[in-house]
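Student: no sequence for this one, just the structure:
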């Protein structure tokens, strides 16, 4: 089973770095917080880059 990216919305500040890095994986929800809507929307390497760029470290791998 592939890993899935997960966003802790309590910590997310809505900076959009992950959305801009991997728009096929992340988007902002109605509250302006990031969410992972498709962990297969980009390569694991690009998703890891988005995880590493997050200024509040609110994105993690699950699975």
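Tutor: Yes, it's here. Given the structure is predicted, the values throughout are model-derived calculations rather than measurements.

Student: From now on I want contacts and neighbour counts done on CA atoms only, so please keep to that.
Tutor: Will do.

Student: May I see the buried residues of the helix ranked longest in the chain?
Tutor: Determined from DSSP state H, the single longest helix within the chain is helix 44-53. Using 16 or more other Cα atoms under 10 Å as the test for burial, helix 44-53 gives 44, 47-48, 50-51.

Student: alright, now check it against this:
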């Protein structure tokens, strides 16, 4: 089963790093909060790198 990535909106710092680095996986909404692009095809390895790099530590794998 594929992992599911989520954003903790309360922890997002609105820096946009994830959307800049992986625009096929992450975008910024109208409130400048990161969102996960529906139906993205990002690899788990690329997403994990972004999780590790996120300054707000708001990108998470859903259990």
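Tutor: In hand now; what should we look at? Since the model is a prediction, treat every value here as computed from it, not as a measurement.

Student: Please state their TM-score.
Tutor: Here the TM-score for the pair of chains, by TM-score structural alignment, normalised by the length of the first structure, is 0.88; 63 aligned residues with a Cα RMSD of 1.4 Å.

Student: The helix or strand that the longest helix of the first structure is followed by vs the second structure, average offset?
Tutor: Downstream of helix 44-53 of the first structure, the next assigned helix or strand under DSSP states H and E is strand 59-62. Here strand 59-62 of the first structure, set against the second structure after superposition, deviates by a mean of 0.6 Å using mean Cα distance after the TM-score superposition for the first structure.

Student: and strand 59-62 of the first structure, what does it pack onto?
Tutor: Packing partners of strand 59-62 of the first structure (3 or more Cα pairs under 8 Å, 6 or more residues apart in numbering; DSSP states H and E): strand 4-7.

Student: quick one: the helix or strand just after the strand it packs on to the second structure mean distance?
Tutor: Using DSSP H and E, the helix or strand that follows strand 4-7 of the first structure in sequence is helix 17-21. Helix 17-21 of the first structure, aligned to the second structure and superposed, deviates on average by 1.1 Å (mean Cα distance after the TM-score superposition for the first structure).
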